[in-house]
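Q: What follows is a predicted protein model with its sequence.
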Amino acid sequence: MTIPGTFYNHGTQNELYTIHRAARLVGLPVHEITTAISNGTLAVNEVSGCKCVTLADLMDFVRGEK
């Protein structure tokens, strides 16, 4: 079953989440995720026209490691 807003890259084995889904996943407002992308803290990947972040980068951001 596919969860909307979730992508998987089989080449790099990265799980990717759209910005809206990522914010809901970690319980942060969307503007905090977009601010982190704007200031270069989170890298953005584009998948099928959607702006996404990797799960690993997202977890590092939440833990304060980025």
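A: Received, thanks.

Q: okay, CA-based contacts and neighbour counts for the rest of this
A: Noted.

Q: for the helix or strand residue 8 falls within, packing partners?
A: Element membership of residue 8 [criterion: DSSP states H and E] is strand 6-9. When contacts are defined as 3 or more C-alpha pairs under 8 Å, 6 or more residues apart in numbering; DSSP states H and E, strand 6-9 sits against strand 14-18.

Q: Below is an additional structure, to be compared with the one above:
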Amino acid sequence: MVKHESKHIYTKPNGEKEIITLSVKEVSHILGKHPNTIYTWIQQGLIPVIDINGRKYIPKKEFERKFFIK
């Protein structure tokens, strides 16, 4: 399993933490695809992305909805 690399974690009012973004590396691991494939899909608009300081992050909830992952 890939260690979560994202620093984008939301703390709910009850103190529970929720991961809100995934890195390209994490998505490639989840889908079993090479990171270059994920970047291609991002460029094609198949995977939503947020660009923060030149790094690509995938919104976790949108990714799960798009790829039927839970």
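A: In hand now; what should we look at? Being a predicted model, the structure only gives us computed values, none of them experimental.

Q: Tell me how the two chains score on TM-score.
A: Overlay of the two chains. TM-score (TM-score structural alignment, normalised by the length of structure 1): 0.59; 60 aligned residues with a C-alpha RMSD of 2.7 Å.

Q: and the residue most central in space within structure 1, which of the three is it?
A: Nearest to the mean C-alpha position of structure 1, by C-alpha atoms, centre = their mean, lies residue 53 at 2.5 Å. What DSSP: H, G, I helix; E, B strand; the rest coil gives for residue 53 of structure 1 is strand.

Q: Surely residue 6 of structure 1 touches residue 16?
A: Yes. If you go by C-alpha atoms under 8 Å, residue 6 of structure 1 and residue 16 touch, sitting 5.8 Å apart.

Q: Structure 2: which residue goes with the residue nearest to the centre of structure 1?
A: Using TM-score structural alignment, the equivalent of residue 53 of structure 1 in structure 2 is residue 58.

Q: show me the contacts for that match.
A: Counting by C-alpha atoms under 8 Å, 6 or more residues apart in numbering, residue 58 of structure 2 touches 21-24, 47-50.
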